[in-house]
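Participant: Fold the stuff below for me.
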Amino acid sequence: MLLLAGCSAEVQIDEDTATVQGFGKVYIPQANYRPLSATVTLTADEFLLKYNAFYGGMKKAGHRISLSFVTDETLVDEYNEKYGTDYLSLPVGSYEMPNLTGAIESGQNSTPIFNVILKPKGYLEPFKPYLLPITVEAEGAPVNEALQTVYFEVIASFGPGEVPREKILSLGADQRNLLIPFVDGKLIVRDGDGALQLYATDDAGAFGNPVQIGAGWQIFNQIFYFEPDRVVGIATDVIQYQVDGNGGFGSSRTIGWGWNIFEKIFPYKHFLIGVRPDGLTTAYPYNEQGDLDGANIRDIASDWNRYEQLFAYGSSLLGIEADGTLWQIPMSETNMPQQRVQLGSGWDMYQSVVASGNDLLAIDESGDLWRYKFDVKGFWPLKAE
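Facilitator: Below is the predicted model of the structure:
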């Protein structure tokens, strides 16, 4: 209880209540955030995690408080069980803690900043989530148990220019090629003559010889597959084609008109999303019967002309800017965009990038098609610094 008896009055503290609230106790301030995320690269560089301890309350320590900092792998298992996560413990050798002990000196209310030195190369695997708990223990003062342990989440990515990729197809340097991800890992490519070529994968994920499934598709500016059984072609009008899993086409019909107002159009879940040249972006509900619901359209962004490419990836969108910066745009349960997160750099080295299942496929100016085993938990810097 704080009693204020005028502007110049002395502040009195109820010591019993203050102790319950954390006054007079040792704690780690970073423990307010669970966990603290640290993204590192699998290089020879060292990375630092910072932490310290405080003495809670309005008074400074009246005597020296000796501290120790410990890690306990059983806390990782407890954390996973409590929050339904799948963290791994940081391997022995992947980190050092030069300051296993410390002190809050008399007349002070905190320790200096201490470092954990991470050495990820040779120890960590890319994109796997690791957890490092650090717990403070004190002599001569109680510890605030609610803020006793800080959890560091560590996720390692490849170093700049070291991101692995696999060449899966050579299409030649015809820049009119259009990539259309299809069912079961298959890929439809519209070639320079407007023919649709269907590529299937073998058990190893390699593409074989194509089968032509259509011709005359050069009339469309954009073509994409929409689950579960439609191919949509867009020029000025939106034309929908029924299609089976082998690329066999059935009936077609026009479901939209005047779509040349959009610079980019792409599917996301049960929506077609159009981006105007000025960046205004509109989502059109697209139902299972293949009809656009014009009565329930809504604008979802005003500046998406910043992206050269946009496409769906799970419950997010991925956007690539002109300078090659790759962004994740998480979508809410109501299918509205949330705060974007940078996931990579250097993606301007490709003419086009599409999502195929969990992978990203990217075609370069030579017509070579590359596969990335993608994961949004990591960072993807394609070019060396």
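Participant: Please make it C-alpha for all contacts and neighbour counts, starting now.
Facilitator: Fine.
Participant: Packing partners of the helix or strand containing residue 254?
Facilitator: Residue 254 belongs to strand 249-256 when assigned by DSSP states H and E. Applying 3 or more CA pairs under 8 Å, 6 or more residues apart in numbering; DSSP states H and E, one finds that strand 249-256 contacts strand 238-243.
Participant: The strand it packs on to strand 249-256, inter-axis angle?
Facilitator: With axes from the mean of the first three to the mean of the last three CA atoms, to 10 degrees defining the directions, strand 238-243 sits at 160 degrees from strand 249-256.
Participant: still on that earlier bit, could I get the buried residue list for the strand holding residue 254?
Facilitator: Buried residues in strand 249-256, counted by 16 or more other CA atoms under 10 Å: residue 249.
Participant: Tell me how far that strand lies from the chain's centre.
Facilitator: 36 Å (CA atoms, centre = their mean, to the nearest Å).
Participant: ok, and what's touching whichever helix or strand comes after that strand?
Facilitator: Once the chain leaves strand 249-256, the next helix or strand it forms, by DSSP H and E, is strand 264-268. Strand 264-268 has contacts (CA atoms under 8 Å, 6 or more residues apart in numbering) with 222, 224, 226, 272, 273, 274, 275, 276, 310, 311, 312.
Participant: Show me those residues that map onto strands.
Facilitator: Of those, the ones assigned to strands by DSSP state E are 222, 224, 226, 272, 273, 274, 275, 310, 311, 312.
Participant: The closest residue to the first one other than its chain neighbours: what's it in contact with?
Facilitator: Taking CA to CA, 6 or more residues apart in numbering, and ignoring the residues beside it in sequence, residue 222 has residue 234 as its nearest neighbour in space, at 5.3 Å. Residue 234 makes contact with 220, 221, 222, 223, 259, according to CA under 8 Å, 6+ apart.
Participant: Just the element for residue 77, please.
Facilitator: Using DSSP H and E, residue 77 falls in helix 74-83.
Participant: Which other helices and strands does that helix contact?
Facilitator: Looks like helix 74-83 contacts strand 129-139 (3+ CA pairs under 8 Å, 6+ apart).
Participant: Tell me the gap between the next helix or strand after the strand it packs on and the middle of its chain.
Facilitator: Going down the chain from strand 129-139, the next helix or strand is strand 149-157, by DSSP H and E. Relative to its parent chain, strand 149-157 has a centroid offset of 15 Å by CA atoms, centre = their mean.
Participant: To compare against the first, here's the next sequence to fold:
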Amino acid sequence: MIMKHIFKYLMLGAVALLTHACNNESESDLLEPKVYFENKTQMLSIEGETMTVELSSRLTTLSDSPVEVTYAIADKSVVDEYNAKYGTSYEMFDASHASLSSTSSTIASGDIYSEIISVELSNLSTVEEGKSFILPVKVQSNSVPTLPGTDMVFFFISKPVKITTVAKFNSNYIKVPFPAGTYFNSFTYEALVYISRFGSNNTIMGTEGIMILRIGDAGGGVTPEDIIEVAGQQTYKVSDPVQTGKWYHIALTYDQPSGKSAIYVNGSKWAETGWAIPGFDPNADVGFNIGKIPGFQWGERPLYGYMSEVRVWSVARTETQLKQNMLTVDPKSPGLELYFKLNGTDEQAGGYIKDCAKGLECTTNLSIFEELETPVKVE
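Facilitator: Predicted coordinates:
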């Protein structure tokens, strides 16, 4: 019996010592310096032929001795992984057009920041306008570990799209005949919109009474600019009213599996709600129209202003995707069912205009394109 008690206390003591050792190890691990990037992303808007940016890393805590760190451009698989995780479509920036002034740097004893090196990007005139790239750079050290999840910096590289020609809507419209049998379960509407003056209903696009996106529906003491309405489904009261004389990127998304619908303005979610609908037929009732509903018996509800980059998708685009592609998108993107650039390049003749995604021939009275003094800017 005595031996049994002695064994019991020895075991308890061993567990206590093991627990204490683990705690000490945990505390030691927390105090151990680790190297990482303080800023994991840098957004680079490129112009000209070359660009140089600074790069440095840091330690979580001070080190008693100098710490050598090394840098390397990561491979394309890192970009592929990023796209898969966030639903984006970035391309890997050509590593042959990127060079590091040094592949190593030192963090001095008693300091936490490394010496600065530079990253030079070249041949930038060959970068296609509107495309988005990532250059991933990795840091590591032989003397200290890296902080998990922060050992990579992503340089997001793009050449700004400059939209200087837009379509003027002044009782103008585009009537879209989607192929027979078209039915959207999930979908996205999006467009660049500029309001010159408000009417009582300002049609952006959609199927009247079924699924139409417009700004305002006067009445009940609510002024048009205070709301963004999806007629037939939902009226969204906005906290920041839409203004005249200003460009907006406005998007409506519906993800049928989750039943989530959202309004995005300039890439940020302004409102969200739930719908219990299976989807809709864009050819229903008076059909799908952009800019106004021509010949509609209860009023044509025109938008007065300008529009550009009008798109319809058969998928619910994510917030990241909307932000990445406000000013342009690849016409061959999966799920893109209708795309009018409305910058004067859309094929148009004899009262018809073709979209550049599927080549749908749509009727229109759109005849005015206007050159802007300054390019479209979404803030």
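Participant: returning to what we had before: could the contacts of residue 234 of structure 1 go into CSV alongside distance to residue 185 of structure 1 and neighbour count?
Facilitator: Output for the contacts of residue 234 of structure 1, formatted as CSV (distance: CA to CA, whole Å; neighbours: other CA atoms under 10 Å):
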residue, distance to residue 185 of structure 1, neighbour count
220, 23, 16
221, 23, 15
222, 20, 17
223, 17, 24
259, 29, 16
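Participant: Among these, pick out the one closest to residue 213 of structure 1, please.
Facilitator: Using CA to CA, residue 223 is the member of the contacts of residue 234 of structure 1 that lies nearest residue 213 of structure 1, at 14.0 Å.
Participant: Could you find the closest non-adjacent residue to that closest one?
Facilitator: Nearest one to residue 223 of structure 1, counting by CA to CA, 6+ apart, is residue 233 at 4.5 Å.
Participant: And for residue 190 of structure 1?
Facilitator: Per CA to CA, 6+ apart, closest to residue 190 of structure 1 is residue 196, 4.5 Å.
Participant: Likewise for residue 200 of structure 2?
Facilitator: residue 218 (5.0 Å).
Participant: Who are the contact partners of residue 45 of structure 2?
Facilitator: So residue 45 of structure 2 contacts 157, 158, 159, 160 (CA under 8 Å, 6+ apart).
Participant: Which residue in structure 1 aligns with the first one?
Facilitator: Translated: residue 157 of structure 2. Under the alignment (TM-score structural alignment), residue 157 of structure 2 pairs with residue 154 of structure 1.
Participant: Tell me the spacing between its match and residue 50 of structure 1.
Facilitator: 13 Å (CA to CA, to the nearest Å).
Participant: Neighbour count for these two, which is higher?
Facilitator: Set side by side, residue 154 of structure 1 and residue 50 give different neighbour counts by other CA atoms under 10 Å, the larger being at residue 154 (25 against 12).
Participant: what sits against the more buried one?
Facilitator: Residue 154 of structure 1 is in contact with 37, 38, 39, 40, 129, 130, 131, 132, counting by CA under 8 Å, 6+ apart.
Participant: Also residue 27 of structure 2?
Facilitator: So residue 27 of structure 2 contacts nothing (CA under 8 Å, 6+ apart).
Participant: which residue in structure 1 lines up with residue 92 of structure 2?
Facilitator: Match for residue 92 of structure 2 (TM-score structural alignment): residue 89.
Participant: I'd like to know how many residues surround that match.
Facilitator: Neighbours around residue 89 of structure 1, by other CA under 10 Å: 19.
Participant: gap between it and residue 40 of structure 1?
Facilitator: Taken as CA to CA, the span from residue 89 of structure 1 to residue 40 of structure 1 is 16 Å.
Participant: just to revisit the earlier point, now the following helix or strand past the helix holding residue 77 of structure 1, how far from the chain's geometric center?
Facilitator: Where DSSP H and E defines the elements, the next helix or strand beyond helix 74-83 of structure 1 is strand 88-89. Put simply, strand 88-89 of structure 1 sits 20 Å off its chain's centre (CA atoms, centre = their mean).
Participant: And strand 88-89 of structure 1, what does it pack against?
Facilitator: Under the contact definition 3+ CA pairs under 8 Å, 6+ apart, strand 88-89 of structure 1 sits against strand 129-139.
Participant: other SSEs contacting the strand it packs on?
Facilitator: Against strand 129-139 of structure 1 (3+ CA pairs under 8 Å, 6+ apart) you get strand 65-70, helix 74-83, strand 88-89, strand 149-157.
Participant: so that strand corresponds to what in structure 2?
Facilitator: Using TM-score structural alignment, strand 129-139 of structure 1 pairs with 132-142 in structure 2.
Participant: One more: stretch 198-210 of structure 1?
Facilitator: The aligned range for stretch 198-210 of structure 1 is empty, by TM-score structural alignment.
Participant: Tell me, how many residues neighbour the residue nearest to residue 307 of structure 1 when sequence neighbours are not counted?
Facilitator: Leaving aside its chain neighbours, residue 307 of structure 1 sits nearest to residue 321 (4.4 Å; criterion: CA to CA, 6+ apart). Residue 321 of structure 1 has 19 neighbours, counted by other CA under 10 Å.
Participant: sorry, back to before: touching, the match of residue 92 of structure 2 and residue 130? I think so.
Facilitator: Yes. In this structure, residue 89 of structure 1 is within contact of residue 130 by CA atoms under 8 Å, at 5.5 Å.
Participant: and stretch 48-58 of structure 2, how far from the chain's centre?
Facilitator: 24 Å.
Participant: List the buried residues for that stretch?
Facilitator: In stretch 48-58 of structure 2, counting by 16+ other CA under 10 Å, buried: 51, 55, 56, 57, 58.
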